[in-house]
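Novice: Dropping a prediction and its sequence here:
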Amino acid sequence: MPSRRRTLLKVIILGDSGVGKTSLMNQYVNKKFSNQYKATIGADFLTKEVEFEDRLFTLQIWDTAGQERFQSLGVAFYRGADCCVLVYDVNVQKSFDNLNNWREEFLIQASPSDPENFPFIVLGNKVDVDGGNSRVVSEKKARAWCASKGDIPYFETSAKEGINVEEAFQVIAKNALKNGEEEEIYLPDTIDVGSTSQQRASGCDC
């Protein structure tokens, strides 16, 4: 079997605690949803392989804690990101108001080479709650904010119902690919299970 080129793309998900960052990631990668809320401690990541034009890409999706006490961990996790996903809860005004803070924080911590054109994507999550009757942030308002920040792509999602999750992550992957510096990894027929391979597989350079 010939070796295949694989490119690693790093995606960071940011937003207030409780907006559904972990649920969105789990719905996309594992097609699962849990009603049990458990705050992320520090950061965690999942990987998913996607294929574009007969090429294999590994999305490394980092889910970071929304609590302020963990924000000091940001630098290590943000660095090297190819795309940043900003998530808010359409039923919580404060989570929308804080999008700008998360965006600015990311640009400061990650220091991308071209901050003006770095790919962000905004997800307005939990559109399923109460049949949409309890939402306080309109789609029009969210799209206006995205337009003011350089036409950031916007999706309204439900991690619980799986609404627009797959579609949003397809755009996330494509935008990360456009931005990402390709790191080509050749997959041999046999895999060396030595320490070097294990470090590479962990995706962590810390």
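Specialist: Received it, and whenever you're ready, just let me know what you need. Fair warning: this is a prediction, and the values are worked out from it, not measured in the lab.
Novice: From now on I want contacts and neighbour counts done on CA atoms only, so please keep to that.
Specialist: Fine.
Novice: Can you list the buried residues in the lengthiest helix in the chain?
Specialist: The helix spanning the most residues in the chain, taking DSSP state H as the definition, is helix 165-179. For helix 165-179, the neighbour count (16 or more other Cα atoms under 10 Å) marks 165-166, 168-169, 172-173, 175-177, 179 as buried.
Novice: here's the one I want to compare it with:
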Amino acid sequence: MVLALPCPGVGSVPFHLGQGKLLGALFLPVLLQLSVLLLQLPRALLLFFHPGSASQTKTPRAALATWMTDVCFLVTVTLEESVPWTLPETTVSPEQIALGPPPRPAAMSGKSLLLKVILLGDGGVGKSSLMNRYVTNKFDSQAFHTIGVEFLNRDLEVDGRFVTLQIWDTAGQERFKSLRTPFYRGADCCLLTFSVDDRQSFENLSNWQKEFVYYADVKDPEHFPFVVLGNKIDKLERQVSTEEARAWCMENGNYPYLETSAKDDTNVTVAFEEAVRQVLAVEEQLEHCMLGHTIDLHSSSKSGSSCC
């Protein structure tokens, strides 16, 4: 039997049951990250059994707990989200599965449109909370940092268009760069996110923008739909003003800027709907340009006959 399994950065890969080599390729990123975590185990154990060690930055129990949490969440999230194993309904034949999903509908066809949106930003700015608030309408103040990538889907209607929004939440830590960057390809919009109470997260927006453009292989960065989100406006002490954030957006591409709060559910729905509008606007402009460059064969034939 042949199945089509989604492979990051490659697309659907035909999988014959019994081929262990392909499974090894799919889990190679996981094994690489686990090897890094295993190298950190001796230091975590040292801090745990010898609390008086020099240059200790965490409590012994916190150091060991952090290491164990990284391992568990890396395996769990990668298996459940990065490589989905959900098979189609039994009414679908193996031949249809091997052919992969149907082609993506055109922007103006009137059918439901699948859009891939990437949330980028420093760790701890609230990307996961924004995604969960929008899709599940829940907020968890004790949520762990994302390990690798996660994604959720939501169907919505924007300006009369039915859209399936596929939201990808990425890890903000540098050590997970090799796990997140393969998922940038194929994105229709990027939500650059920072926290208004963390100035460093705001200053790193340019780095996130450049990283996305490079690894997503964006052909026309000047017209790619970016949306900037200033999250955690529920915090009392701000380090980044609204005016400063809007000025950055104007200087770097005239991007839409929205201030959000996943905790209070402020502008969360508006932010994702704005992302959809930006994508639809870009695709409508492209379609208009294509229609403007069509050739009228009837007019050309008449002009040719007059010359004879």
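Specialist: Sure, I can see it. In this text the structure is predicted, and so the values were computed from the model without any measurement.
Novice: about what we covered before: and which of the buried residues of helix 165-179 of the first structure is nearest to L123 of the first structure?
Specialist: A168 (7.9 Å; Cα to Cα).
Novice: all strands of the second structure, in order?
Specialist: 2-7, 11-16, 113-120, 149-158, 161-170, 189-195, 226-231, 257-259 (DSSP state E).
Novice: could I get these as JSON lines with distance to E211 of the second structure and mean neighbour count?
Specialist: Output for the strands of the second structure, formatted as JSON lines (distance: least, Cα to Cα, whole Å; neighbours: other Cα atoms under 10 Å):
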{"stretch": "strand 2-7", "distance to E211 of the second structure": "21", "mean neighbour count": "18"}
{"stretch": "strand 11-16", "distance to E211 of the second structure": "21", "mean neighbour count": "15"}
{"stretch": "strand 113-120", "distance to E211 of the second structure": "10", "mean neighbour count": "22"}
{"stretch": "strand 149-158", "distance to E211 of the second structure": "16", "mean neighbour count": "15"}
{"stretch": "strand 161-170", "distance to E211 of the second structure": "13", "mean neighbour count": "21"}
{"stretch": "strand 189-195", "distance to E211 of the second structure": "11", "mean neighbour count": "26"}
{"stretch": "strand 226-231", "distance to E211 of the second structure": "13", "mean neighbour count": "25"}
{"stretch": "strand 257-259", "distance to E211 of the second structure": "20", "mean neighbour count": "21"}
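Novice: now those strands as CSV including distance to K302 of the second structure?
Specialist: As requested, the strands of the second structure are exported to CSV (distance: least, Cα to Cα, whole Å):
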stretch, distance to K302 of the second structure
strand 2-7, 51
strand 11-16, 47
strand 113-120, 40
strand 149-158, 44
strand 161-170, 40
strand 189-195, 45
strand 226-231, 46
strand 257-259, 51
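Novice: wait, which of the ones you listed is closest to L28 of the second structure?
Specialist: Taking the strands of the second structure one by one with Cα to Cα, strand 2-7 is closest: 11.6 Å.
Novice: For the closest one, enumerate the helices and strands it packs against.
Specialist: Secondary-structure packing of strand 2-7 of the second structure (3 or more Cα pairs under 8 Å, 6 or more residues apart in numbering; DSSP states H and E): strand 11-16, helix 94-99.
Novice: and if we set it to 10 Å?
Specialist: strand 11-16, helix 20-26, helix 94-99 (3 or more Cα pairs under 10 Å, 6 or more residues apart in numbering; DSSP states H and E).
Novice: Rebuild the ones you listed as CSV, extending it with distance to S35 of the second structure.
Specialist: Output for those, formatted as CSV (distance: least, Cα to Cα, whole Å):
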stretch, distance to S35 of the second structure
strand 11-16, 26
helix 20-26, 15
helix 94-99, 33
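Novice: For T164 of the second structure, find the nearest of the ones you listed.
Specialist: Here strand 11-16 is closest among those (Cα to Cα), at 18.8 Å.
Novice: what range in the first structure matches the closest one?
Specialist: Aligned by TM-score structural alignment, strand 11-16 of the second structure corresponds to no residues of the first structure.
Novice: which secondary structure elements does that strand contact?
Specialist: Using 3+ Cα pairs under 10 Å, 6+ apart: strand 11-16 of the second structure touches strand 2-7, helix 20-26, helix 94-99.
Novice: at 8 Å instead, please
Specialist: Checking 3+ Cα pairs under 8 Å, 6+ apart, strand 11-16 of the second structure ends up next to strand 2-7.
Novice: Next, the angle strand 11-16 makes with the strand it packs on.
Specialist: 140 degrees (axes from the mean of the first three to the mean of the last three Cα atoms, to 10 degrees).
Novice: what's the closest of the helices and strands packed on strand 2-7 of the second structure to R154 of the second structure?
Specialist: Judging these by Cα to Cα, what sits closest to R154 of the second structure is strand 11-16, at 21.4 Å.
Novice: Contacts made by that closest one with the rest, please.
Specialist: 1-7, 22, 98, 100 (Cα atoms under 8 Å, 6 or more residues apart in numbering).
Novice: Equivalent analysis for stretch 144-156 of the first structure, please.
Specialist: Contacts of stretch 144-156 of the first structure (Cα under 8 Å, 6+ apart): 119-125, 127, 139, 142-143, 163-164, 168.
Novice: equivalent range in the second structure for it?
Specialist: With TM-score structural alignment as the criterion, stretch 144-156 of the first structure aligns to 247-259.
Novice: quick one on the thing from earlier: please pull up the helix or strand immediately following the longest helix of the first structure.
Specialist: strand 184-186 (DSSP states H and E).
Novice: Find me the equivalent region of the helix or strand just after that next one in the second structure.
Specialist: Counting by DSSP H and E, the element after strand 184-186 of the first structure in chain order, helix or strand, is helix 195-202. Aligned using TM-score structural alignment, helix 195-202 of the first structure spans no residues in the second structure.
Novice: Quick one: list the elements packing against helix 195-202 of the first structure.
Specialist: Packed next to helix 195-202 of the first structure, using 3+ Cα pairs under 8 Å, 6+ apart, is no helix or strand.
Novice: distance between that helix and the chain's centre?
Specialist: Computed by Cα atoms, centre = their mean, to the nearest Å, the chain-centroid distance of helix 195-202 of the first structure equals 23 Å.
Novice: ditto for stretch 276-289 of the second structure
Specialist: 20 Å.
Novice: just checking, what residue in the second structure corresponds to E116 of the first structure?
Specialist: E116 of the first structure maps onto E222 in the second structure, by TM-score structural alignment.
Novice: ok, that match - contacts?
Specialist: Per Cα under 8 Å, 6+ apart, neighbours of E222 of the second structure: G253.
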